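Engineer: with the input below, show me the fold.
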Amino acid sequence: MLGVFSGSIVSPPDELVAAGSRTPSPKITATALVNRFLQTHSSAVSMQIGDDAQLAYTHQNESVIQPRSFAVKDDIFCLFEGALDNLGSLKQQYGLAKSANEVVLMIEAYKALRDRAPYPPNHVVGHLEGNFAFIVYDKSTSTLFVATDQQAKVPLYWGITADGWVAFADDADLLKGACGKSLASFPQGCFFSTAFGELRSYENPKSKVTAVPATEEEIWGAKFMVEGSAVLAATK
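Structural biologist: Modelled structure (predicted):
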């Protein structure tokens, strides 16, 4: 799955901007990145959302137990990859039909977060049990909400394209070819919300998430970690 967002929606992470400046490498624009994704996956579906966001996904090579899904409701767009172990109880909590799947649940969970302020986002994501990564984009408020599970069993990466858009994808090689060194694993057990303006840990909401510059030999520009934790908050 792939999501690209302009600077009017999300400011590129300073650490990834710096990484790209330290070790310049070839990059392509956000449009070229989406086109490359579509050319590589003949069955892919893409959605242009206004002038500042685009989503794309494919069922090609997806895991049987961790499928990719897409839904849109009330101008809220969601890409979801993975599966929730407690989907049944969450559907009851949010008053959803038995037929609702993970991506529909995530839209309703986001709506609860948006409309029931002050509703802590770490509670929303912290209640999800299973393996997952998701991208939620609310067109009505130009809000982006992204998260991964506590063990990063579903990989997610983010980077900066040549024209300064922020890209999220489950394919590291795809972003490596588009973002150069301005690339990192999205940290496990964390969420990013433009409504709150920063990357946060939902496992340890009081701990700050910081980035450590990577060595030039690594494909990553930086590794994000939760302060006070001995474990890097990034996939290996």
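Engineer: C-alpha only now, for contacts and for neighbours.
Structural biologist: OK.
Engineer: where does the residue nearest the centre of the chain fall, secondary structure wise?
Structural biologist: Averaging the C-alpha coordinates of the chain gives a centre point, and the residue nearest to it by Cα atoms, centre = their mean is residue 146 (4.0 Å). Taking DSSP states H and E as the criterion, residue 146 maps to strand 143-148.
Engineer: cool, and residue 90?
Structural biologist: Following DSSP H and E, one finds residue 90 within helix 87-93.
Engineer: which residues touch the residue nearest to the centre of the chain?
Structural biologist: With contact taken as Cα atoms under 8 Å, 6 or more residues apart in numbering, residue 146 is in contact with 133, 134, 135, 136, 191, 192, 193.
Engineer: excluding its backbone neighbours, what's nearest the last one?
Structural biologist: Once flanking residues are discounted, residue 193 sits nearest to residue 145: 4.5 Å by Cα to Cα, 6 or more residues apart in numbering.
Engineer: can you classify residue 107 as helix, strand or coil?
Structural biologist: Using DSSP: H, G, I helix; E, B strand; the rest coil, the secondary structure recorded for residue 107 is helix.
Engineer: nope, residue 199 is what I meant
Structural biologist: strand.
Engineer: pull the contacting residues for it.
Structural biologist: Under the criterion of Cα under 8 Å, 6+ apart, the contact partners of residue 199 comprise 190, 191, 192, 193, 209.
Engineer: one more, so I can put them side by side:
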Amino acid sequence: MLAVFENSIGKPPEELRLPSTYSQTSKTREEIARKFQSSWPESTFYNFSNGNCMALSHENETPLHPRSIVVMDDVFSIFIGNLENICDLRRHYGLCRLTTEAMLVIEMYKVLRDRAPYPSDQVIKDFVGKFAFILFDAKYGTLFAARDRDGSVHFQLGMSADGSLVCSDDPNIISEACGRSSAVFPPGCFFKNGNGLVSFDHPFNKVRAVAHEDDDGHISVIIFKVDLYTRIPSIPRTGSSANWADTAMIGE
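Structural biologist: Alright, predicted model coming up:
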């Protein structure tokens, strides 16, 4: 899995800039795309404007963590893993039994974007299973990513040399793309462009970055954790049912 988006769409957490002084390997969006294509030549690849892209390879796929990519009405969804309660979710959203996890994410997104502007934490916390996914609405420029509570699927995010957000389940791609300006995507959290990382179980608690130093005193690793002792006073909502980027599934 790979998703690369410029800063104006997918602004990475600012804390990822901290180790960048010591990172000499980070690359631009175009270089990252070429690297992924050369590493996984059989991958499904989608290029958007300004060098933004999403891609998925089925190489080395396992039955426990199947991968799928779906495009519906200019909404792109990559899903890795399984939802144990997908039957219940299909019934809840009125979907047929052939609806896959990647399709479910898109259909859920479209329902909430157009008809039911609920906060995203109320939706994602109903997901039971082992998963990580990325969704991009090309029409509205909405970017959304999430990982299950247990962190069952390997998933990382980082900042490239040009300040772009990079998300992938391939640690080698992340390492080459972002160097030390990367971190494990925190379990039980989602990322929304414009709002950063949010816990879907504790949406009123801030997700903080903890920096770890190497023996030379340089920041070598950033770990994002939910701060259960710090509550966000309120979560602002907007009332536009036409723009799910500010309401609905991705919340504020």
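Engineer: picking that back up, rebuild the contacts of residue 146 of structure 1 as JSON lines, extending it with neighbour count.
Structural biologist: Shown next, in JSON lines, are these (neighbours: other Cα atoms under 10 Å):
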{"residue": "133", "neighbour count": "27"}
{"residue": "134", "neighbour count": "27"}
{"residue": "135", "neighbour count": "25"}
{"residue": "136", "neighbour count": "24"}
{"residue": "191", "neighbour count": "24"}
{"residue": "192", "neighbour count": "21"}
{"residue": "193", "neighbour count": "18"}
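Engineer: from residue 42 of structure 1, how far off is residue 153 of structure 1?
Structural biologist: Between residue 153 of structure 1 and residue 42 of structure 1 the computed distance is 26 Å (Cα to Cα, to the nearest Å).
Engineer: for residue 194 of structure 1, same thing?
Structural biologist: From residue 194 of structure 1 over to residue 42 of structure 1 the distance is 32 Å, taken as Cα to Cα.
Engineer: and those two? Which one has more around it.
Structural biologist: residue 194 (16 against 10; other Cα atoms under 10 Å).
Engineer: check which helix or strand residue 110 of structure 2 maps to.
Structural biologist: Using DSSP H and E, the secondary-structure element containing residue 110 of structure 2 is helix 101-114.
Engineer: superposed on structure 1, where does the helix or strand following that helix end up, distance-wise?
Structural biologist: Along the chain past helix 101-114 of structure 2, the next helix or strand (assigned with DSSP H and E) turns out to be helix 120-124. In the superposition with structure 1, the average deviation recorded for helix 120-124 of structure 2 is 0.8 Å (mean Cα distance after the TM-score superposition for structure 1).
Engineer: what's the following helix or strand past helix 120-124 of structure 2 aligned against in structure 1?
Structural biologist: Reading on from helix 120-124 of structure 2 to the C-terminus, the next helix or strand found by DSSP H and E is strand 129-137. Residues 130-138 of structure 1 are where strand 129-137 of structure 2 aligns, taking TM-score structural alignment as the criterion.
Engineer: list the contacts of the matching stretch.
Structural biologist: For stretch 130-138 of structure 1, the surrounding residues in contact (Cα under 8 Å, 6+ apart) are 3, 66, 75-86, 107, 110, 143-149, 151-156.
Engineer: swap the cut-off to 6 Å and go again
Structural biologist: Among residues not part of stretch 130-138 of structure 1, those counted as contacts by Cα atoms under 6 Å, 6 or more residues apart in numbering are 76-85, 143-149, 153-154.
Engineer: stretch 39-46 of structure 1 now?
Structural biologist: 38, 55, 56, 57, 58.
Engineer: save these as TSV, and put in secondary structure, neighbour count and distance to residue 24 of structure 1 too.
Structural biologist: Compiled in TSV, the contacts of stretch 39-46 of structure 1 are given as follows (DSSP: H, G, I helix; E, B strand; the rest coil; neighbours: other Cα atoms under 10 Å; distance: Cα to Cα, whole Å):
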residue	secondary structure	neighbour count	distance to residue 24 of structure 1
38	helix	17	26
55	strand	24	27
56	strand	20	27
57	strand	24	29
58	coil	20	30
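Engineer: list just the nearest of the residues you listed to residue 121 of structure 1.
Structural biologist: Within the contacts of stretch 39-46 of structure 1, the smallest distance to residue 121 of structure 1 is 22.6 Å, found for residue 55 (Cα to Cα).
Engineer: quick one: the closest one and residue 1 touch, right?
Structural biologist: No. Counting by Cα atoms under 6 Å, residue 55 of structure 1 sits too far from residue 1 to count as a contact (7.8 Å).
Engineer: and stretch 87-97 of structure 1, what's buried?
Structural biologist: Buried positions in stretch 87-97 of structure 1, judged by neighbour count with 16 or more other Cα atoms under 10 Å: 87, 88, 90, 91.
Engineer: same question for stretch 6-15 of structure 2.
Structural biologist: Along stretch 6-15 of structure 2, these residues count as buried under the neighbour rule (16+ other Cα under 10 Å): 6, 7, 9, 10, 11, 12, 13, 15.
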